[in-house]
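Participant: here is a sequence with its predicted model. Questions after.
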Amino acid sequence: MWLDKVNVLLVDDHEPNLIALEQVLENPELNIHKASSGQEALEMMLTNEYAIVLLDVNMPEMDGFEVAKLMKARKETRNLPISFVTAINKEKKYAIQGYEIGAVDYLYKPLEPEVVKSKVSVFVELFRLRKQSENRLNVIQSSMDGIAILNEDMRFVSVNDALVNMLGYKEEIDLEGELYELIVDPSKDIELTKEIFKQLGNSGRWKGEIYCKRRDGGAFPVSASLNQSSNGIICIIRDITERKAAEEQMRMLQSVVENANDMVVVTDPMPINAPDGPKIRYVNAAFERVTGYSKEEAIGQTPRMLQGKKTAREQLNKIKQALIEGKEAHVELLNYTKNGYEYYNDLRIVPVKNSRGEVQYFTSIQRDTTSRKTMEQDIKRANKELETFTYITSHDMRSPLVSLKGFCGELEEALDTLQPAIESGLSSLSEQDMAKAQRARDLYIPSALKYIKLGTQKLDSVTGLLLELSRTGRRDLSFEAIDVNQLVRASLDGLGHQIKQSDISVTVDELPDVVADPGAFAQIIGNVLDNAIKYLDPKRPGEIRVQGKVEQAHTIYSVTDNGRGIPKNQMHKVFEVFRRVGDVEHIAGEGMGIAFIKTLLNKHHGRIWCESEVDVGTTFFFSISHHLEQQMSVQ
């Protein structure tokens, strides 16, 4: 039963009467409460609900009529059914008085048990029905959906608070009695309106989506259910504005994913180490285009269908371990298309979890990097060939340069040897020819030899630098954690004579350590410091400052000077090979220092750049990637 027991209150100042009446009404479905006075009865009514009160008329202090009047004066007991019971006041006027007060019945003693039981059972059943109705009403009122009952004329008979609020009204009375057209405009969709009425007429029900009108005229989508009942048409309305917005956003996201250039693959949450592995649940058009597999062919298979003999096991194990631990995985794999062609795949897999932390599915973004890898390999091969060519050319040029330098020296010695003979022979020449010969001997020949020697030295220096640069590019580096402060101090010690001679003030901040090749780092910092010293302005005391800072992906070092500065229109030349900017006539160098630095920094996944202002100074920055540190920690 939906309501276990119902309370009935008996009120009489004579205990025997209460006991007798209790025996008459005894029933397992009833709770019989007894009160021996009007005051006690009123107090019990405040804490209990009763289906009916059987109230004795004649009681001392407060008779039954007085109790009834007080009950009707209270909101809590106003509607509680009262049946008066009396053995004395049997005159008609007393019965009328009882009914006027609000009684539902007037019983005379001696009571007929079957009559009393029958009348009480009626009120018990009414109480049950009323409670059932109240409970249903509470359910309706507490529902988040809008609920309404319409009569046969399609006018609102009853509405709940949710519908009132949903439509922007203040009270139920604002809607009750109004036509359904108040909230639905049939002219907006005539065919749909016809279909609704047709289905209501045929089956007595309709369910679908329509647009409702708010009080302010604004329309919003709802899911509606209409059912014909004996009480009228019951209409249940749910605001689906948020759902529609979510669906629209989902459609937009689906369109973006489906039309993305990158491949998107979604797999089920089967354990990554299961024999068959996670099965593919979704692939986008890019996947079909790159791999050659259609959606139908891919869904239900495992991503292993793309792997082959050259797919790196190490990378696959990395994926497996990351996903077992519930982490992201980011690798580059060599995969295979349906036709067996190799392609490089930059792959990022993310486990998508629910609120309980359970994996719902794996989603991966995959990018075909075959063109990039091919280009990188072509560039690497071309650089290798260029390095080899530079090395061979530089090496082969050294021999004729050595010979050329040697022959210049021999020519100078031969000229000195021939001087006496030339001097004696001059006397036989005419004055004009003698002057020409002397100019050739004393000016032209020594000058020509001088320029040959200088050119040879210059070319020898350049070929030597090219050879060194080639060796630098070909050299394998060894990365380790280094004390940068110590390396900088060593570089400054090596430049100590120049620093002291030029009275330069050098400030070195506390520098962060880094993972790098010690020899290469020493060359980098040495070259940058040497450049800073060379390009100081001799008109003012030189100042140099070395600093460093750690960022997310790199450690950055900087060397700042108060030198001559670089004009903005020449900044692009700073990093060109054999190019030097500014007034460099009296500054030694071939313009190769930055080229060495760039080559070494490329091997550290870093770069070099600068900021400068004429007559203020220049700051050179260079970075070392943290990738080297991560690489070393893995090893």
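Facilitator: Yep, it's here.

Participant: going by C-alpha atoms from here, please, whenever you check contacts or count neighbours.
Facilitator: OK.

Participant: on the three-state scheme, residue 473 is what?
Facilitator: Assigned by DSSP: H, G, I helix; E, B strand; the rest coil, the conformation of residue 473 is helix.

Participant: quick one: the strands in the stretch 351-500 of the chain?
Facilitator: Secondary structure of the stretch 351-500 of the chain (DSSP state E, counting those that start in this stretch): strands at 359-368, 480-482.

Participant: take a look at this one as well, against the first:
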Amino acid sequence: MENTQVNILLVEDRPENLLALEAVLTSPQYRLIKANSGIEALKWVLKEEFAVILMDVQMPLLNGFETVKMIREREKSKDIPIIFITALSQTVENVLYGYSVGAIDYIIKPFDPIVLKCKVDGFISMYTQKKIILEQKNLIASRTKELERVYTELKKKEAMSRAIGETSIDSIVFFSEDGTILSLNPTVKKMLGYSDGELVGKKVDLLFDLSISDIPTKANVETTAIRKDKTTFPIELHIADTEVEHEKIFVCTIRDITERKHYFEMLESLVKERTLELSETNRNLHNEIEEKKATMKQLYESEEKYRQLVENSPEAIIVRAVSSENISFINDTGVKLLKANSKEELVGRSMFEIVHPSDQEKARKVYKQLSRGETILPYEEKLVCVNGDVIDVQIKIIPFVYEGKASLHIVIRDMTEVKRNEEFIQQSEKLNVVGELAAGIAHEIRNPLTSLKGFTQLLEYKYSTDSDYVNIMIQEIDRINTIVSELLLLAKPGHDDFREVSLDQLIQNVTTLMSAQANLHGITLQPKMDPNLNSVMIKGVENKIKQVFINIIKNAIEASGAGGSIVIETMRVCDHIVISFTDTGVGIPKSILQNIGKPFFTTKATGTGLGIMVSKSIIESHDGEWNIRSKEGEGTTVEVKLPILKDL
């Protein structure tokens, strides 16, 4: 293979990032071609052959994923190794999507220039080897073509031989009156497993499960053939006789009916099976008729019970006459809903006395519509309880006859809990918006970080110096990157990331990891695990839960003084497991406890206020609960409640 330069395509919409990539990869063996958009990259792929492509994900007009899809659709470029370089989220979904569209590798900005150069060198080496292998492949192809020609000739001869065998005449046996075999055709020998000369002169009953005296003449008969190895199979015999020079000769044609027998047996089995199905269907119909009769009887007998159930319905029910506003009946559930002491407090009162003033006009409009015979769908309004409390309810009104009078059957459903759930969903949607906003901000911050960190590391790599400035710059860039990473963690993990996790093993790993830091501050970690819960498995993202536990212990260490302790306990509550972390620190004042977990609220001089918010978001994404109890001067307890997947 000639020693020529190898083409590498760099695709990046930011000139400073292209310059950084060029500085890292410059080499006499490489020809670096730069493209500042996906469209320009596609043009270069049509003109040149590339050993590897470095592709940015976020680009205007045509992003990296779409560009790679189009490259992979072209025969010329479908096998080029492509490395994604991105400042976007590091979630498994994005990485897997990158691989699914055709990426070979996935590098997150800011990247290490040494690692990037080593990876590119590796792909160049594979490209060179591929060229050598291609030359060898062409040589092998020419040899293979010659072998295929010879193989084709052999296949033709094989097909001709098989055709002769398949078009053979029926098996025929000639035997004398005493049953001695006189001659036979080759098919008989093949059918029964004998070789030439083994059957002539032997008795014909050697071949059939019939004695000579039982063999009919001029007839068809079914019997069993006997092979040389004593195995048997069903056959049909067609026998005729003739005389040759006053000697009776029998001609017997043999037909293998194994397949026909199989079809008959299968048909018989199907008939039996269908008969059983019809019998079962008949029994089921009979049972269904009997069940319907029993059901009708039960419905008739339970009519009175049904009336009682209506009166004791779990939903509040009010009855009022169409011609009057006074309440004529209310069930016990309605009394409890409206917080009255007895039915007497409500029966006789006007319905409009319990309707909130803001909904009075709506209620009167509904009753007018009912009086005109219009259908009213369930609607919501506010009611005023006897004690003055205001509740949100859903009203469903059904016209019916009560005690001989046209009345309204009013079903009231308490919507208080539903309203709370709606508020919770709205809050969750706000957090999702925050997560999306955080991901966008992180992307915009990481792009300039790529150039800053890349050039800084390149300066240190090419021009080593004793100055501390470079290290300080890299440390500060890493701190910015850490904050960006915390912002990205606000996005909840996808369900595809969830796996079975051993909670006992996870807590042991976290305790081992944090022991050194605790000892450094003179603090003791005291795991008090319930031995009955050692085999508990939960479903989740192990690294995310581990991050939550590390964050809790880290906060506890910072809040505790030398000589303090942190107790880690586990406890089962129904189908959940509760993990509690209790420290002996200074505690959290009641005035700020309610603000803990809000975005960017922190009591630390250098904190971001995202740690607890991220941890709480992770636990909620695992269908868990988060609770903090604290008393100033006595310490803090953080409880994490997670659903149990199974016990081993």
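Facilitator: Yep, it's here. Note that the coordinates shown come from a computational prediction; the quantities given were computed from them, not determined experimentally.

Participant: got a TM-score for the two of them?
Facilitator: Scored by TM-score structural alignment, normalised by the length of the first structure, the superposition of the two chains gives a TM-score of 0.34; 280 aligned residues with a C-alpha RMSD of 5.4 Å.

Participant: out of the strands of the stretch 351-500 of the first structure, the one nearest residue 132 of the first structure is which?
Facilitator: Within these, the stretch nearest residue 132 of the first structure is strand 359-368; the backing value is 43.1 Å (C-alpha to C-alpha).

Participant: what's the spacing between residue 515 of the second structure and residue 7 of the second structure?
Facilitator: 51 Å (C-alpha to C-alpha, to the nearest Å).

Participant: pick out whichever of those two has more residues nearby.
Facilitator: In terms of neighbours (other C-alpha atoms under 10 Å), residue 7 is the more surrounded of residue 515 of the second structure and residue 7; the figures are 18 against 15.

Participant: pretty sure the more buried one sits against residue 34.
Facilitator: No. The pair residue 7 of the second structure / residue 34 is not scored as a contact, 10.6 Å apart, by C-alpha atoms under 8 Å.

Participant: ok, and which of the strands of the stretch 351-500 of the first structure has the densest surroundings?
Facilitator: strand 359-368 (a mean of 20; mean count of other C-alpha atoms under 10 Å).

Participant: does anything pack onto it? Which helices or strands?
Facilitator: strand 263-267, strand 342-353 (3 or more C-alpha pairs under 8 Å, 6 or more residues apart in numbering; DSSP states H and E).

Participant: which of those sits most buried?
Facilitator: Stretch with highest mean neighbour count among these: strand 263-267 (a mean of 23; mean count of other C-alpha under 10 Å).

Participant: want to throw the helices and strands packed on strand 359-368 of the first structure into a markdown table with distance to residue 406 of the first structure?
Facilitator: Formatted as a markdown table, those follow (distance: least, C-alpha to C-alpha, whole Å):
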| stretch | distance to residue 406 of the first structure |
| --- | --- |
| strand 263-267 | 66 |
| strand 342-353 | 56 |
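
Participant: of all these, which one comes closest to residue 467 of the first structure?
Facilitator: Closest to residue 467 of the first structure of those, according to C-alpha to C-alpha: strand 342-353, at 35.4 Å.

Participant: who's in contact with the closest one?
Facilitator: Strand 342-353 of the first structure has contacts (C-alpha atoms under 8 Å, 6 or more residues apart in numbering) with 319, 323, 326-337, 359-370, 373.

Participant: switch to 7 Å and redo it
Facilitator: Identification of contacts with strand 342-353 of the first structure by C-alpha atoms under 7 Å, 6 or more residues apart in numbering yields 323, 326-336, 359-370.

Participant: can you check stretch 15-25 of the first structure too?
Facilitator: 10, 12, 32, 34, 113, 117.
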